[in-house]
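1. For reference, the sequence and a predicted model appear below.
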Amino acid sequence: MNTSCMLKVIETHTAGNPTRHIVSGVPRISGETMGEKMQYVMDHLDWVRRVTMMEPRGRNGMSGCIYTEPCNPEADMGIVYFDAAGYLTMCGHSTIAISTVLVETGIVRMTEPVTTVKLDTPAGLIVAKVFVKDGQVEKVTFRNIPAFLYDAREIDIGALGKVRVEVDYGGVAYAVVNAKDIGIEEISPKNLREIVEKAHLVYAAASREIGFQHPEKAFINRITSVMIVGDPDIQGADNKEVVVIMPLTEGDTTAVDRSPCGTGTSARVGSLFVQGKLKENTPFVHESIIGTCFTAEIVGKAKVGDFPAGIPEITGSAYFTASTDFFIDPRDPLKNGFSMD
């Protein structure tokens, strides 16, 4: 077997959305902060993302992360998040999965009934409570960084007309629109092509007319995804949504989150909270495009720069699907992956 590199990967899914956890095989990542480490991976190790996320090994809905040394001494692990579209400063469904993997594999010592896991991420320190019963993880609740409403206004989205758009932040910046305001009657896989096409129009207009700049982290300076929200189908759910993750650079691909999206759910409840539409310590059930759910609540108030914010907690479950060795054959003309987009 002729290989120049081997990556050791654990695979999971959280509410239907996959995560590939790269636990070994990556060269040392330089940086004094996790933001710097993410930038180092972008500049020098993007082949790791392309190999694991893109075809022929991956697909446009794939998500992943690299385990690395934390910069914060309080943390159990440092995490660089990415997907087929590019890099993320935080990823909620992957955080649930990472917390599950760290505890079930023994990297973090398991303690029943609750094990605490601390992750150093580009968005900040994330603390997760991992609920354990009979030696297995049942669910994870993570406390995200403060979430807030950045801006809300009516903008011209060309063929879609004038539409009210919110830009909400929950570890990632989202342009949020109501499905019916852009002519989508149902958030469903059967309407996926229409959803993606209209999400691109929303993204272009929101990026041009509103944009995003985090008030405390200069490197978080763009809208990353579009969240389309509507009425739920599942009894007991408060909202249904789909998140379309936009490509970071030319050659990357558009991705659609199958889960209710952890950072998107955080952004949603943070925005509702600061607008007075959701009370503190009130559960909010967020339904995904495939009918899976996360439960969220705001557990405290905060401020980010001049923005009032809420501190969200998100609960969900992740499941192991595979343990894989990824080989890279230097003779392979497609060794670093490709995209059909």
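-> Structure's in. What do you need?

2. CA atoms for contacts and neighbours, from now on please.
-> OK.

3. Return the residues in contact with G170.
-> Applying C-alpha atoms under 8 Å, 6 or more residues apart in numbering to G170 gives the contacts N144, I145, P146, A147, F148, T263, G264, T265, S266, A267, R268, G270.

4. measure the fourth one to E36 for me?
-> The spacing between A147 and E36, counted by C-alpha to C-alpha, to the nearest Å, is 22 Å.

5. Tell me which of those two has more neighbours.
-> Neighbours per residue (other C-alpha atoms under 10 Å) separate A147 from E36, with A147 holding more: 34 against 15.

6. Which of the contacts of G170 ranks first by neighbour count?
-> Among those, A147 has the most neighbours (other C-alpha under 10 Å), with 34 neighbours.

7. right, and that one touches F273 too?
-> No. Contact criterion C-alpha atoms under 8 Å: A147 and F273 do not qualify, at 9.3 Å.

8. structure B:
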Amino acid sequence: MRWSRKISVVGAHAEGEVGNVVVGGIPHIPGENMFEKKEYMESHMDEIRQMLLFEPRGGPFHNANILLPPSDPRADMGYIIMETTEYPPMSGSNTICVATVLLETGILPMQEPITKLVLDAPGGLISVVCTCYNGKVTQVELTNVPAFAIHLDTCIEVPGIGSITVDTSYGGMMFAHVNAEKLGFRISPDEAHEMCLVGQKIKKAVNEQFTVVHPENEKIRDVSNIIFEGPVERVESGLVSKNGTVVLHGRLDRSPCGTGTSARLAVMAAKGIIDRGERFENESITGTKFVSRIVGHTKVGQKDAVIPTVAGQAWITGIMELGIDPTDPVAYGHRVSDIWF
């Protein structure tokens, strides 16, 4: 083979959401911390993301994570998260994939029954507790960055839809929350295409009518994802709900969305629906689940914030060597609007 570049990838998914992990073939990425490294990749090395996530190697439902030495000495490993249209500060499903790949491939040592790690993400340090049995990671519980509500029960006008009420929040990415039932959705797989079309309209309206910005990092701004929320029900074990999250590039998250689950906890706390320590089980449009809790309270700027934990499982799907043939006319990928919104 006449490859001019080779990248080693371990395939993985967390509760249905693809989060492949790059374990080799990446050159040095400048930056004092993971956020700066993320920005450098975005500006100067974006062809790597295109190679991994665009067709013919990827698709709209692919994400990837690049393992890097940590910038913070308290961390065991660093990583940059890549989605098909952005580099988010944090992602719960991707973090679960990263922790699972690190331990199950032996990059970091596994201790049974519990292995604790600290991961250095662009959004901040993420503590993870991995439950392990017989060489397998059976659960990853992550303590996310602080999550907080920004707007609550605010009315916006959406062209073609009308006046609707939304919440906005930060859970590692920026979200807008809408009531699925009021928009005519049951959150079932057959509705996904229409939910994406409606979600894109809502996102555009929110970003035109609201200012949504992180109080401590103005580079984190604008709503990326729309959470179509089902009703929150109280059962013996805690609270349960279902959601479908339309992510930035206009498709449904296959998992319950880890940052979205964190954002839901922040909004529920702000509305007095959930207390610290209560169990919240969030179900995805595909039927997979994350279990979450609020384990603390803090401030982010002047905003009241919660410290959430989110737990789920990931599975390794393959080991790949991806390469660039210099004669390939689409070596760094392409997108066609039949499936790429």
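-> Perfect, I can see it now. These figures come from a predicted structure and were not determined experimentally.

9. Closest one to D181 of the first structure out of the contacts of G170 of the first structure, please.
-> When the contacts of G170 of the first structure are compared for distance to D181 of the first structure (C-alpha to C-alpha), R268 wins out at 17.2 Å.

10. show me what contacts the residue lying closest to I7 of the second structure once chain neighbours are set aside?
-> Sequence neighbours aside, G25 is the residue nearest to I7 of the second structure in space, at 4.4 Å (criterion: C-alpha to C-alpha, 6 or more residues apart in numbering). Counting by C-alpha under 8 Å, 6+ apart, G25 of the second structure touches R5, K6, I7, S8.

11. OK, contacts around the closest residue to R186 of the second structure other than its chain neighbours?
-> Nearest residue to R186 of the second structure, sequence neighbours excluded (C-alpha to C-alpha, 6+ apart): A180, at 6.7 Å. Applying C-alpha under 8 Å, 6+ apart to A180 of the second structure gives the contacts R186, I187, F228, E229, G230.

12. Quick one, which of those are buried?
-> Among the contacts of A180 of the second structure, those that count as buried by neighbour count (16 or more other C-alpha atoms under 10 Å) are R186, I187, F228, E229, G230.

13. now, which of those residues lie within strands?
-> Within these, residues falling in strands by DSSP state E are F228, E229.

14. Rebuild the buried ones among the contacts of A180 of the second structure as JSON lines, extending it with distance to R251 of the second structure.
-> Output for those, formatted as JSON lines (distance: C-alpha to C-alpha, whole Å):
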{"residue": "R186", "distance to R251 of the second structure": "17"}
{"residue": "I187", "distance to R251 of the second structure": "13"}
{"residue": "F228", "distance to R251 of the second structure": "12"}
{"residue": "E229", "distance to R251 of the second structure": "16"}
{"residue": "G230", "distance to R251 of the second structure": "18"}
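
15. for the buried ones among the contacts of A180 of the second structure, which one is nearest N63 of the second structure?
-> Taking those together and measuring to N63 of the second structure by C-alpha to C-alpha, the closest member is F228, at 21.2 Å.

16. ok, back up a step: any residues in contact with both of A147 and F273 of the first structure?
-> Counting by C-alpha under 8 Å, 6+ apart, the residues touching both A147 of the first structure and F273 are A309, G310.

17. so where's the longest helix in the second structure?
-> Longest helix in the second structure, counting residues (DSSP state H): helix 192-209.

18. The alignment partner in the second structure of V243 of the first structure: neighbour count?
-> Using TM-score structural alignment, the partner of V243 of the first structure in the second structure is T245. By the criterion of other C-alpha under 10 Å, T245 of the second structure has 30 neighbours.

19. Spatially nearest residue to T245 of the second structure (excluding sequence neighbours)?
-> Residue nearest to T245 of the second structure in three dimensions, not counting chain neighbours: I227, with 4.4 Å by C-alpha to C-alpha, 6+ apart.
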